[in-house]
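Undergrad: sequence and predicted structure below; questions after.
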Amino acid sequence: MSEQARAREDICRIAKSMFDRGLTCGASGNISVRLSDGTLLVTPTGSSMGFLDPAKISQLDQNLRHLSGDKPTKEIPLHSAFYDTRAQTGAVVHLHSTHSVALSMLPDTDPENILPNLTPYSIMRLGRVKLLPFFLPGDAGMSTAVRGLAGKRSAVLLANHGPVVAGKDVWAATYAIEELEETAKLALLTRGMSPTALSPEQVQSIIRTFDVDW
């Protein structure tokens, strides 16, 4: 199987899995993958993640011109901001996952690091997650905000909208965004219960051991 064919199959399989588990619903969410030739495969606009057709996945050239497949998601500028500012990015996943969105709306959520340090895995897979302000869907301001981070964050949470995560490949980005959602869920479940979080020393040990970009 060619690199492109495998990537198309992976996008559809991952998208369906996330849809079936309620991590995204309706026609929300999008995924992109950068191929070795620099072109992008992107989920089409207005499509359900649960019912994607590999043959209809959009393909864009290095200048984001539409080459084939259905019309791409309007969030392309958001995805391209990660590709342009983080050379190691091979895929980007964006969801409207419930617990993450809920966390984005709470007034005491830390905008510099929206996730409390409850488990080592959110630290290992995400580093610090930046909360960005609300933008209208498709607003180019989202791309500008991500570019303003100068590649220092692999994950952001769009207020009242949802998380966006970049990874070295589509599997890494998927595992990371699922970890973000699960940690957000843990944060909400334990809210007001004074949970025992990881100590600053434990956090630093994780950062050193797993070479986390913190």
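TA: On my side now, so go ahead. Numbers count the residues shown, from 1 in each chain.
Undergrad: going by C-alpha atoms from here, please, whenever you check contacts or count neighbours.
TA: OK.
Undergrad: hey, where'd the strands end up in the protein?
TA: Here the chain has its strands, by DSSP state E, at 30-34, 40-42, 58-60, 66-68, 91-94, 130-132, 155-158, 162-167.
Undergrad: as JSON lines, those strands with mean neighbour count and distance to residue 147 would be great.
TA: What follows is those, written out as JSON lines (neighbours: other C-alpha atoms under 10 Å; distance: least, C-alpha to C-alpha, whole Å):
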{"stretch": "strand 30-34", "mean neighbour count": "28", "distance to residue 147": "17"}
{"stretch": "strand 40-42", "mean neighbour count": "27", "distance to residue 147": "19"}
{"stretch": "strand 58-60", "mean neighbour count": "23", "distance to residue 147": "20"}
{"stretch": "strand 66-68", "mean neighbour count": "15", "distance to residue 147": "22"}
{"stretch": "strand 91-94", "mean neighbour count": "27", "distance to residue 147": "14"}
{"stretch": "strand 130-132", "mean neighbour count": "21", "distance to residue 147": "12"}
{"stretch": "strand 155-158", "mean neighbour count": "26", "distance to residue 147": "11"}
{"stretch": "strand 162-167", "mean neighbour count": "28", "distance to residue 147": "13"}
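Undergrad: closest one to residue 148 among those strands?
TA: Among those, the nearest to residue 148 by C-alpha to C-alpha is strand 130-132 (10.8 Å).
Undergrad: please compare the first structure with the one that follows:
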Amino acid sequence: MSALEDLLAAGVRVVGEGLSPGTSGNLSVRDGDRILLSGTGVSLGRMRPEQVAVLDLQGRHLEGAKPSKEWPLHVAFYQRDPGHRAVVHVHSPSTVAVSCLRPWSDHSAVPPLTPYFVMRVGQTPLLPYRPPGDPGLGEDLRDCPWELRAALLSNHGSVLAGAKLDEAVDRAVELEEACRITLLTDGLARRELDADAITALARQWSSPWGTRTTLGTPRR
């Protein structure tokens, strides 16, 4: 399956999973030195090839549709880590709701309530509020001091990366579920995973938790 076919299939999947109401959200996949990104105002479940934009790795528009205004988020993830080959940004209900709350900690807005969140997503910091499409969203993500493969955008939604689109969508589904459980248990005497359990899960599944990244290093 080509990168374009992967992108179109992922659009159908995120809508089917209930992660992308209306024309919200955007997806991208890295294809060599190009980024294929859903166009602006596109319903992801009905996205057609001519509605896909092509950017370079600096975010310059090369061809195709007008890119989503959230393109800085996608470029930032690819610049943070060359291992990221796909990015999903959605406004799914529970992640938006948790993005409107005070974060659980500096390194993760979402508490460690289930092993699956720690294993599949990892720490998910809350980035500062900026208007949709603000280039600063990309700067905040690129320069976030925590190791991450997911983040919440204050009062906005989530952004996640993976080595392929299926992996990034899987993480978006898991993060939505973790946020739903967070909301269901908010204000209750809930039990979080203890530090030893989190450390063991993060080590076994190579998941970021409580770890910082090195800022100022060259990015490819």
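TA: Yep, that arrived. Not measured: the values here are computed from a predicted model.
Undergrad: next one: the residue most central in space within the first structure from residue 30 of the first structure, what distance?
TA: Centroid-nearest residue in the first structure, with C-alpha atoms, centre = their mean: residue 165, separated by 2.3 Å. Taking C-alpha to C-alpha, to the nearest Å as the measure, residue 165 of the first structure falls 11 Å from residue 30 of the first structure.
Undergrad: okay, and the common contacts of those two?
TA: Taking C-alpha atoms under 8 Å, 6 or more residues apart in numbering as the contact rule, residue 165 of the first structure and residue 30 both touch 93, 94.
Undergrad: coming back round to it: turn the strands of the first structure into a markdown table, including distance to residue 206 of the first structure.
TA: Listed next are those as a markdown table, based on distance: least, C-alpha to C-alpha, whole Å:
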| stretch | distance to residue 206 of the first structure |
| --- | --- |
| strand 30-34 | 28 |
| strand 40-42 | 33 |
| strand 58-60 | 38 |
| strand 66-68 | 42 |
| strand 91-94 | 24 |
| strand 130-132 | 19 |
| strand 155-158 | 18 |
| strand 162-167 | 19 |
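Undergrad: out of the ones you listed, flag the one nearest residue 122 of the first structure.
TA: Between residue 122 of the first structure and those, the tightest spacing by C-alpha to C-alpha is seen for strand 155-158, at 10.9 Å.
Undergrad: so where is the closest one in the second structure?
TA: Taking TM-score structural alignment as the measure, the second structure aligns residues 150-153 with strand 155-158 of the first structure.
Undergrad: and residue 200 of the second structure, what pairs with it in the first structure?
TA: Residue 200 of the second structure maps onto residue 205 in the first structure, by TM-score structural alignment.
Undergrad: tally of neighbours for its match?
TA: Neighbours of residue 205 of the first structure under the rule other C-alpha atoms under 10 Å: 13.
Undergrad: and it, how far from residue 124 of the first structure?
TA: 11 Å.
Undergrad: need the contact partners of stretch 53-73 of the first structure.
TA: By C-alpha under 8 Å, 6+ apart, stretch 53-73 of the first structure touches 5, 8-9, 11-12, 30, 38-46.
Undergrad: kindly recompute the last result at 7 Å.
TA: 8, 9, 12, 38, 39, 40, 41, 42, 43, 44, 45 (C-alpha atoms under 7 Å, 6 or more residues apart in numbering).
Undergrad: burial check on the counterpart of the second one in the second structure, number of neighbours?
TA: Read that as residue 9 of the first structure. Aligned counterpart of residue 9 of the first structure in the second structure: residue 5 (TM-score structural alignment). Residue neighbour count, defined by other C-alpha under 10 Å, stands at 12 for residue 5 of the second structure.
Undergrad: likewise residue 187 of the first structure?
TA: When neighbours are defined as other C-alpha under 10 Å, residue 187 of the first structure has 21 of them.
Undergrad: tell me who's in contact with it.
TA: residue 116.
Undergrad: that one maps to what in the second structure?
TA: Residue 187 of the first structure maps onto residue 182 in the second structure, by TM-score structural alignment.
Undergrad: against residue 193 of the second structure, how distant is its match?
TA: Distance from residue 182 of the second structure to residue 193 of the second structure, by C-alpha to C-alpha: 13 Å.
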